[in-house]
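[1] no FASTA, just this:
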């Protein structure tokens, strides 16, 4: 099979960024990891910034593909709210489990997450990306969905943003704890129980 050098550069760069931070990695480090001359890197990328931009671009594409695979709309809150309404708590738990496994067990997504954790305090651009994927970006989007559910009478009255934090908080905690927690298998059941408990507490009609 023909060697895909460009793909190797992206993956090895991501591994290095995840454990040493973006600023702690040089083009020489990347070349050594891939097993090519440093000059050969420039046949594929103009520099470290372009490598990083390509990593982010691929992450965006893969994440959207993942959402498509589990049949979730990513960029339309009306359609997303309609999907939530139609799904049972059990199927919503399946979706939560799938996204948890994606961010913790998919190699590319997991390394990307770790890279952002390492660099968020040193690079404002990376901090913004981390915020988009794991903090206010998620909470804002969930709050929009919950607001629609409340307006349509499927959720009890409440503050959509607070409810979004209540819903997403345990997910974020379990994703953050996954890398150091020994009993990772227990997260699967905890997540499913959380989704069902949240639904029973706030949904007007609950179907398991």
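    Looks like it arrived, so ask away. Because the structure is predicted, anything quoted here is derived from the model rather than measured. Numbering: from 1, shown residues only.
[2] make it CA atoms for all contacts and neighbour counts henceforth
    Fine.
[3] any chance you could map the strands in the protein?
    Here the chain has no strands by DSSP state E.
[4] determine the longest helix present in it.
    helix 48-69 (DSSP state H).
[5] buried ones in that helix, by neighbour count?
    48, 51, 52, 55, 56, 63 (16 or more other C-alpha atoms under 10 Å).
[6] kindly reformat these as TSV containing distance to residue 161.
    TSV is the format used below for those (distance: C-alpha to C-alpha, whole Å):
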residue	distance to residue 161
48	38
51	36
52	32
55	31
56	27
63	23
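[7] between these, which is closest to residue 83?
    Distances from residue 83 to those, taken as C-alpha to C-alpha, are shortest for residue 63 (18.3 Å).
[8] from residue 110, how far out is the closest one?
    In this view, residue 63 and residue 110 are 12 Å apart by C-alpha to C-alpha, to the nearest Å.
[9] now residue 181
    Taken as C-alpha to C-alpha, the span from residue 181 to residue 110 is 15 Å.
[10] next, the one to line up against it:
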């Protein structure tokens, strides 16, 4: 890890505990083990560091999607129209564990959760990633699945809420209890199974 990467890592670690607003550049430099002027050789400002955190998080997302071979948003409904329960559980668990355990993704998420109450722009990022954006993504998939007769129901938005809300809740529940990860996986599997039993047409 070079100095530029270490600055980013230590900054994100501090942001995830104290929030973006409560951390100053001097603290970041101290955590890295360099003088503040040296930090400015790598980043122009604290905002610049945050911007690079966003870039790094986006890279992690892309890598995770590629590793899990997840379909693009527009093709997701076609990929999920005949997916088995076991495969859906695997995909859902993989995504869940990424946001819970990945060092960058977890810290980035925690930073946004803390800072959203102090910064409207960061709140917008948080809502786009973990609330409205996620619901919109699921709603698009469920709309296609309803139209194809795979899923019962006529309100894709409600189905998106019913599928995503338990996942979001479990993320909060186990955020500070990583030693209970097997419990989290079991609860997640039960949730996915129950959702399929309730909403997926029998012939699928």
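    Perfect, thanks for sending it. Bear in mind that the values here come from a model prediction, so they are computed numbers and not experimental data.
[11] kindly provide the TM-score of these chains.
    In this superposition the chains share a TM-score of 0.95, using TM-score structural alignment, normalised by the length of structure 2; 203 aligned residues with a C-alpha RMSD of 1.4 Å.
[12] going by distance to residue 74 of structure 1, which of the buried residues of helix 48-69 of structure 1 wins?
    Using C-alpha to C-alpha, the buried residues of helix 48-69 of structure 1 come closest to residue 74 of structure 1 at residue 63, 9.4 Å.
[13] now do the same for that closest one: its match in structure 2.
    Correspondence of residue 63 of structure 1 to structure 2, assessed by TM-score structural alignment: residue 61.
[14] just residue 135 of structure 1 next, same as before
    Match for residue 135 of structure 1 (TM-score structural alignment): residue 131.
[15] gap between its match and residue 7 of structure 2?
    When residue 131 of structure 2 is compared with residue 7 of structure 2 (using C-alpha to C-alpha), they lie 29 Å apart.
[16] looking at these two, which is more packed in?
    Between residue 131 of structure 2 and residue 7, counting by other C-alpha atoms under 10 Å, residue 7 is the more crowded of the two (24 against 16).
[17] counterpart of the more buried one in structure 1?
    In structure 1, residue 7 of structure 2 lands on residue 9 (TM-score structural alignment).
[18] and residue 80 of structure 2, by the same measure?
    So, by TM-score structural alignment, residue 80 of structure 2 is matched to residue 84.
[19] residues contacting its match?
    residue 92 (C-alpha atoms under 8 Å, 6 or more residues apart in numbering).
[20] now do the one 10 residues further on
    Remark: with contacts taken as C-alpha under 8 Å, 6+ apart, residue 94 of structure 1 is in contact with residue 192.
[21] aligned partner of it in structure 2?
    Using TM-score structural alignment, residue 94 of structure 1 pairs with residue 90 in structure 2.
[22] show me what residue 18 of structure 1 lines up with in structure 2.
    By TM-score structural alignment, residue 18 of structure 1 lines up with residue 16.
[23] I'd say its match and residue 103 touch.
    No: judged on C-alpha atoms under 8 Å, residue 16 of structure 2 makes no contact with residue 103 at a distance of 10.7 Å.
[24] more neighbours, the two?
    residue 16 (21 against 14).
[25] how much space between the more buried one and residue 182 of structure 2?
    Relative to residue 182 of structure 2, and taking C-alpha to C-alpha, residue 16 of structure 2 is found at 24 Å.
[26] cool, residue 156 of structure 2 as well?
    With C-alpha to C-alpha as the criterion, residue 156 of structure 2 and residue 182 of structure 2 are 30 Å apart.
[27] matching residues in structure 1 for stretch 188-197 of structure 2?
    Using TM-score structural alignment, stretch 188-197 of structure 2 pairs with 191-200 in structure 1.
[28] the matching stretch vs structure 2, mean deviation?
    Mean deviation of stretch 191-200 of structure 1 relative to structure 2 after superposition (mean C-alpha distance after the TM-score superposition for structure 1): 1.0 Å.
[29] circling back: compare neighbour counts for residue 156 and residue 182 of structure 2 and give me the winner.
    Legend: neighbour count by other C-alpha under 10 Å for residue 156 of structure 2 and residue 182, higher for residue 156 (23 against 10).
[30] quick one: map the more buried one onto structure 1.
    Match for residue 156 of structure 2 (TM-score structural alignment): residue 160.
[31] what sits against the residue lying closest to that match once chain neighbours are set aside?
    Nearest residue to residue 160 of structure 1, sequence neighbours excluded (C-alpha to C-alpha, 6 or more residues apart in numbering): residue 143, at 4.9 Å. Shown in contact with residue 143 of structure 1 (C-alpha under 8 Å, 6+ apart): 160, 161, 162, 163, 164.
[32] and residue 143 of structure 1, how far from residue 43 of structure 1?
    In terms of C-alpha to C-alpha, residue 143 of structure 1 sits 45 Å off from residue 43 of structure 1.
[33] can you pull the contacts of residue 110 of structure 2?
    Applying C-alpha under 8 Å, 6+ apart, the residues near residue 110 of structure 2 are 16, 17.
[34] that one -> structure 1?
    That one, residue 110 of structure 2, aligns with residue 114 by TM-score structural alignment.
[35] before I go, just wanted to say thanks for your time.
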